[in-house]
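Chemist: Just to be clear, the model below is a prediction. Sequence and coordinates:
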Amino acid sequence: MTPVLFIHGLWLHSSSWAPWMEMFSAAGYDPYAAGWPGEPDTVEAARANPDAVADVGIDDLVEHHAKLIAELPGKPILVGHSFGGMFAQKLLGMDLAVAAVAIDAAQFKGVLPLPLSSLHATFPVFRGPSNKHRAVSLTEEQFRYAFAGAVSEEESRELWAAWAIPSPGKPLFEAASANFSPHSPATVATRNAERGPLLLTMGGQDRTVPEAITKAEYKKYRDSGAITDLHEFPDRSHSLTIDHGWMEIARDALDWLDEQGLGR
């Protein structure tokens, strides 16, 4: 069976991938999901010890997942959300995966749009320079704006209670300065023509990674001969991997993998 490594982004625990893992397992894949460096095994433990993930940056996270990949029984498919989507693209560009699905992926170096909603969604981190070296939590209200604007208030509260954890601020600071840094860790090898297929998925109601960012990412691959596809879900927000409609996104990813002829 082909291994699939699920990579989460900021403010979600790795256990949020559990429904996806069940679905991919039933479809014949071998699913794995691991937390970020220092991330405790449960949401409750992560909330109780936010310092465990403080000061972890993009290079740390990419290296962490590269080591996980090396321990898998074969070269995996990567499925990443938000910053996990950026990491999936970096790792694919490093030829460490056979394919990747990047869902509402955080912007990388060379991607220029910076919508106001993105600034608002990430303000809890950027409000203080010291947050670069700290872990930051989202309140219920902040989570609703950044993640769950396309679902009911009740569902947003349930999602926050179930999955939201503190996350390091450093990756956001690194991504924000990427276009001014010649050696930014937020660099992706978009011109690698030998890499495996890539699917970029975006939610049209996403405030954290608005469609302008994902479309700009897609354009960065125009000089690559490798397969790069873009799928849009106009009525979905940043919570599209965990809210009541997650199965539609997962099924679309499975169908796309079938189209690429990637074995299970």
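Modeler: Perfect, I can see it now. Computed from a predicted model, the values in this text were never measured in an experiment.
Chemist: CA only for contacts and neighbour counts going forward, please
Modeler: Will do.
Chemist: Setting the sequence-adjacent residues aside, check what's closest to residue 23.
Modeler: residue 250 (7.9 Å; CA to CA, 6 or more residues apart in numbering).
Chemist: dropping in the other structure now:
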Amino acid sequence: MCAAVLDVIDKGSATATHATPLLFVHGAFHGAWCWDDHFLDYFADRGYHAVALNLRGHGGSPLPSPINELSVFDYVGDVSAVADRLPVAPVAIGHSMGGFVVQKYLAVHPAPAAVLVASAPPTGIAPATLRVARRHWRQSMRTRSFSRPLDFFAAPGVSRSTFYHSATPDEIVEACTSRLGPESARVLYRDLLFRHLAQPKSVTAPVLVLGAELDGFFTPREVAATAKAYRTEPVMFPGMGHNMMLERGWESVADHIDRWLTAKLR
């Protein structure tokens, strides 16, 4: 557990219509800001208590040890610590690596529901990592991608093709890339590759699985496999890249989550 209090962005309050809080978990290199640009206000305005945390070493959250020593269990502990501070167990909503963290959290913590947004599959990210490395092999050779993965993922062209699609306005891509921060190489290149994979059979909460047609990281087939593992069907959004909460058309993603939660949490 992280001894110091984690940094969170907290908006809205519970209402009779939406009594269950929402806990948003960001992906690799990102922070709570990726939810704050659009999603937190959207859900707060609709009567939800919406909370986004910064995992340790991200945003304003403390870094108690070198970032490359952090494990996926540290991140699961962060989610648990923030969830425990809420009045009732929250709906856990995770993006990309944060979706994997949510899957690990769900295997050992009760939750009323969960949403996986362009999430890493329960079987890990080895195929996706190889695809991205092959696509940008020149940048991979020029950067210290294994010890400082941010050097690679923030490199010119890599951020756009991984997190967005070709038609995304430059200002959106540049605003995201400028806010990317360091990430744990241990989490990306050990835990999520082969060491500590998810356990869908241990998860009892209903799970909504959302994917992006033009995701530069996870393919539609991988999204479908994730949904199958959680005994559901995927919902794919056309014309969107990996950062579905920041892409143009993010409202359609938020609308779908809102409708699904309203139906599931009656």
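Modeler: That came through fine. Since the model is a prediction, treat every value here as computed from it, not as a measurement.
Chemist: care to give me the TM-score?
Modeler: In this superposition the chains share a TM-score of 0.79, using TM-score structural alignment, normalised by the length of the first structure; 244 aligned residues with a CA RMSD of 3.2 Å.
Chemist: before we move on, back to that, list the contacts of the residue nearest to residue 23 of the first structure.
Modeler: Under the criterion of CA atoms under 8 Å, 6 or more residues apart in numbering, the neighbours of residue 250 of the first structure are 20, 23, 241.
Chemist: counterpart of the second one in the second structure?
Modeler: Okay, so that is residue 23 of the first structure. Aligned against the second structure by TM-score structural alignment, residue 23 of the first structure finds its counterpart in residue 42.
Chemist: Same check on residue 55 of the first structure?
Modeler: Using TM-score structural alignment as the criterion, the counterpart of residue 55 of the first structure in the second structure is residue 69.
Chemist: Surely residue 176 of the second structure forms part of a strand?
Modeler: No: Residue 176 of the second structure: not assigned to a strand; according to DSSP: H, G, I helix; E, B strand; the rest coil it is helix.
Chemist: Excluding residues flanking it in the chain, which one is nearest the aligned partner of it in the first structure?
Modeler: Matched by TM-score structural alignment, residue 176 of the second structure corresponds to residue 160 in the first structure. Closest residue to residue 160 of the first structure in three dimensions, ignoring its sequence neighbours and counting by CA to CA, 6+ apart: residue 140, at 6.3 Å.
Chemist: So that neighbour is in contact with residue 157, correct?
Modeler: Yes: assessed by CA atoms under 8 Å, residue 140 of the first structure is found in contact with residue 157 at 6.4 Å.
Chemist: List buried members of the contacts of residue 250 of the first structure by neighbour count.
Modeler: Buried positions within the contacts of residue 250 of the first structure, assessed by neighbour count (16 or more other CA atoms under 10 Å), are 20, 23, 241.
Chemist: what about residue 189 of the second structure, neighbour count?
Modeler: Here the number of neighbours of residue 189 of the second structure (other CA atoms under 10 Å) works out to 17.
Chemist: Which secondary structure element is home to the alignment partner in the first structure of it?
Modeler: Alignment note (TM-score structural alignment): residue 189 of the second structure maps to residue 173 of the first structure. Counting by DSSP states H and E, the secondary-structure element that holds residue 173 of the first structure is helix 170-176.
Chemist: By how much does that helix deviate from the second structure on average?
Modeler: After superposition onto the second structure, the average distance of helix 170-176 of the first structure to its aligned residues comes to 2.7 Å, using mean CA distance after the TM-score superposition for the first structure.
Chemist: what's the counterpart of the residue nearest to residue 23 of the first structure in the second structure?
Modeler: Using TM-score structural alignment as the criterion, residue 250 of the first structure maps onto residue 254 of the second structure.
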